[in-house]
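Chemist: Sequence and computational prediction follow.
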Amino acid sequence: MRFDSTPAHTSGDEIDWVTWGVRLEGPSIFASSSAELKALSAVDGKKLWSVGAQGEPKNRERLGSQINSAPAFIQKGGVSAVLTAFDIVVPGAGTTAEREAIELTAVASDTGKRLWSATVERPEVEGGQEPVLVGSDGKTAVVQVAGSFDQAVLGISLESGRTLWTAKEFLAGFVHGGVVVGRASKGSDNSIVALNTADGSQAWSNYKDARIGASVTPLGKGLFTAPVDPDRTVLLDAATGKPPAGSDGTLPGDPADAQCTYDDRDTIVCTEHFGVGSERNRVSALDATSFKELWAIDSEDTTRLVPAVTTAWHGAVYAKTSNGPVILDARTGQDKELSPGAAPSQINGYIGLGRPGPGQGSDVVAFRPVS
């Protein structure tokens, strides 16, 4: 799908990629900050609705983004709802001092009507930043508070509004299929771990020598990548913590690091890096069922430029090179469109969302499809 190179609209003062978690869903753009949740029309950028925290916003600076901080979708009373976590302060009274808290809020995705909210105690974390909604399985919301040296993860009931469990020494990455996947660190043990969202118990643990400081990255289809040692990143299944059936987990180039995305059809596209001191880069594609390599573009081959992939969607890989944006065929790796207009990072049938050029700010830029 090509795009008009002239933006349909830009976010202006409404939202940006730095202080807002942005999610494109159908004909709307949903965005959350530490104190506000809003929806914009994907077609023309007009604000559809906005809901603020009921409590007093803390207005704390967001800690950078190891996990997805965009709002989550759930069903609440049979209604499609958008869920987010606000960072608030509960005022003191009498001899009781004010305290920091987390306010969970769910609103109807079409109207912005507040459907449910709950306030829970914020865990004490040294140098703690604003809470981030990791995700939800529809029954439990998983919220993380990260700090300078540690973090705390909460499982909060979407029925009672109470904190069901708290996990320390665990860096959450994403929620899928009743588990929250992340990295647990205790002493010399640095494992890839999944906790059950219902009660916080351990669902599985693997790769106890995983790279210190690294995070797990979901790519869709219940799969994720994880750096399991200093020089290797592998493909794993969120249900088991093991390689998916038909794969030994090894990515085609056996990279030190990889960022992968699923095109929502049948292909996984990965950008691969090969460690400190290596100038080699590689983009490859795997069949999403057999996990066999379909094609690769390697910087060691001087006949092709290694593209900077922005996303993959419905059989197409959107990317940029020094020649400008380009679309590759996800199954063959061949150039499919040399003048696609733009290379957005989020795409659906209504719009593509991307960023301005280098040094031009952090606005959310929308590009209208033309074919």
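Modeler: Cool, got the structure.
Chemist: contacts and neighbour counts: CA atoms only from here.
Modeler: OK.
Chemist: Thr332 contacts Leu294, doesn't it?
Modeler: Yes. Using Cα atoms under 8 Å, Thr332 is in contact with Leu294, at 6.6 Å.
Chemist: quick one: which of the two has more around it?
Modeler: Neighbours per residue (other Cα atoms under 10 Å) separate Thr332 from Leu294, with Leu294 holding more: 17 against 14.
Chemist: Comparison target, given below:
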Amino acid sequence: MALHKQTAYVALPDRVLAVDTASGAVTTAATTEAEPLFKLSPNLENDLPAPFVTEAESPLVLTTFFVHQPGAGTQAPRAFMEFTAIPTAAGAAPWRLPMDLPEWAKESQSPVVATVVGASGKVAVFTLSATKSASTTTTYAVDLDSHRVLWTKDLFRAASVTGGIVTGEKWDKKGGDYTAAAGYDLATAAEKWRAEDRTNVDVMPAGPHLILATAVNKDDYRVRYRQLLDPATGQVKRDLPDDLPGSDCAHDGAGTLVCTGRDTVWAVDDTSGALRWQLPDKNAGRIAPQVTAVWHGRIYAKATDGPLTLDARTGADLPTRPGLAPYLVNEYTGLALSETDRSLTAYPTSG
């Protein structure tokens, strides 16, 4: 699910639903033009990646459907992807870009998934990967103006788009692992930088100015790396200390990157990578709450005695406690999930 203003967009195997969070009204924003390859599980669980909403004057909701065209006459049946862009403006029609699946995806024994990792200007990037095979990954760049594929790159798993650079991990066929973080030009796919070869490399987005890269020394598995890098150059901005586990990070939109791990929360400056605070703090007698969302300098979280908010810059508990801990929030709406029946409720926000 993705949130844009007062609308929540929900990806399903054959359509994207638009939910008006003010009224609860549900409409279909887009559907596939062919038979979907996958369907919802019998218990209605939906593990598809969320749609991606571009940050532009005329935003687009981006997703990819996997579809099947039955054979007819001499025409053989065909499985392919529909990269779909849905304008958020009222009355504007979606457009679709059909794309052939790569051979590895057609032969994959495990389900394939397409995840839009980012967009900058008029170019969006998504990865196609097999859920149970790390080596089978292809990254695509799509021109949102001309509705065409700019480039594809096999054995590269994109993680983020920052400015005009796509960053991610390179797969080494010989080593059978992701061995290097790398950055490529968004428009041309020309390599801009490549980090030192390591093993178990994992690159994650870390706000508008940083990426988080973790890895293991290929000659000594006891040596581990957790570094904040400049996505434009690959330069190490900060080596993170060993007592900061976790790599699930979210940018608050106001200069702070908030990351969580098991019973750990910490925050860094989104440009320099300087550590601002961390929890737990034994000296202050403070524990780490369970973070659910961050937004505009505020962290929403859960503690044993209920929901709470923290100042993202300082980590201090804010005096006014909310009645809920939303999982998605913006200037219009907060979406919270019930702990009992897993129902979703929308609440108006301010500021």
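Modeler: That came in fine, so what should we check first? Quick caveat, the model's predicted, so the values are computed rather than measured.
Chemist: Return every residue with contacts to both of Thr332 and Leu294 of structure 1.
Modeler: When Cα atoms under 8 Å, 6 or more residues apart in numbering defines a contact, no residue borders Thr332 of structure 1 and Leu294 alike.
Chemist: can you pull the contacts of the most centrally placed residue in structure 2?
Modeler: Note on structure 2: the residue nearest the mean C-alpha position is Val117, at 5.4 Å, using Cα atoms, centre = their mean. The contact partners of Val117 of structure 2, by Cα under 8 Å, 6+ apart, come to 52, 124-127, 158-161.
Chemist: what residue of structure 2 takes the place of Gly222 of structure 1?
Modeler: Matched across to structure 2, Gly222 of structure 1 falls on His209, judged by TM-score structural alignment.
Chemist: again, but for Gln54 of structure 1
Modeler: Counting by TM-score structural alignment, the partner of Gln54 of structure 1 is Glu33.
Chemist: Now name the helix or strand holding that match.
Modeler: Here Glu33 of structure 2 sits in a region with no helix or strand, counting by DSSP states H and E.
Chemist: and the residue mapped onto Val143 of structure 1 from structure 2, which of the three is it?
Modeler: Val143 of structure 1 maps onto Phe126 of structure 2 when the alignment is built from TM-score structural alignment. Classification of Phe126 of structure 2 by DSSP: H, G, I helix; E, B strand; the rest coil places it in strand.
Chemist: wait, isn't Phe126 of structure 2 in contact with Thr137?
Modeler: No. Phe126 of structure 2 is beyond contact range of Thr137, at 10.5 Å (criterion: Cα under 8 Å).
Chemist: still on that earlier bit, how close does the nearest residue to the match of Gly222 of structure 1 once chain neighbours are set aside sit to His4 of structure 2?
Modeler: Closest residue to His209 of structure 2 in three dimensions, ignoring its sequence neighbours and counting by Cα to Cα, 6 or more residues apart in numbering: Thr271, at 5.6 Å. In this view, Thr271 of structure 2 and His4 of structure 2 are 26 Å apart by Cα to Cα, to the nearest Å.
Chemist: residue boundaries of the strands in the stretch 251-371 of structure 1?
Modeler: Taking DSSP state E, counting those that start in this stretch as the test, the strands found in the stretch 251-371 of structure 1 are 257-262, 267-273, 281-287, 293-298, 308-313, 316-321, 324-329, 335-337, 346-347, 352-354, 365-367.
Chemist: nearest to Asp189 of structure 1, of the ones you listed?
Modeler: strand 257-262 (20.6 Å; Cα to Cα).
Chemist: Contacts for that closest one, please.
Modeler: Residues contacting strand 257-262 of structure 1 (Cα under 8 Å, 6+ apart): 217, 219-221, 225, 227, 231-233, 268-275, 288, 311-313.
Chemist: go with 7 Å
Modeler: Applying Cα atoms under 7 Å, 6 or more residues apart in numbering, the contact partners of strand 257-262 of structure 1 are 219-220, 227, 232-233, 268-274, 311-312.
Chemist: circling back: tell me the residue in structure 1 aligned with the residue nearest to the centre of structure 2.
Modeler: Residue correspondence to structure 1 (TM-score structural alignment): Val117 of structure 2 is matched to Val134.
Chemist: the helices in structure 2, which residues?
Modeler: 103-107 (DSSP state H).
Chemist: Please name the residues that touch the nearest residue to the match of Val143 of structure 1 once chain neighbours are set aside.
Modeler: In space, and not counting its chain neighbours, Phe126 of structure 2 is closest to Val116: 4.0 Å by Cα to Cα, 6+ apart. Contacts here follow Cα under 7 Å, 6+ apart; on that basis Val116 of structure 2 touches 52, 63, 125-127.
Chemist: same question, Gly163 of structure 2
Modeler: Counting by Cα under 7 Å, 6+ apart, Gly163 of structure 2 touches Ser120.
Chemist: Tell me which residue of structure 1 matches up with it.
Modeler: Alignment note: Gly163 of structure 2 maps to Gly177 in structure 1; criterion TM-score structural alignment.
Chemist: and if you look at Pro13 of structure 2?
Modeler: So, by TM-score structural alignment, Pro13 of structure 2 is matched to Ser34.
Chemist: give me the number of residues near that match?
Modeler: With other Cα under 10 Å as criterion, Ser34 of structure 1 counts 27.
Chemist: That one: what's it in contact with?
Modeler: Contacts of Ser34 of structure 1 (Cα under 7 Å, 6+ apart): 86-87, 130.
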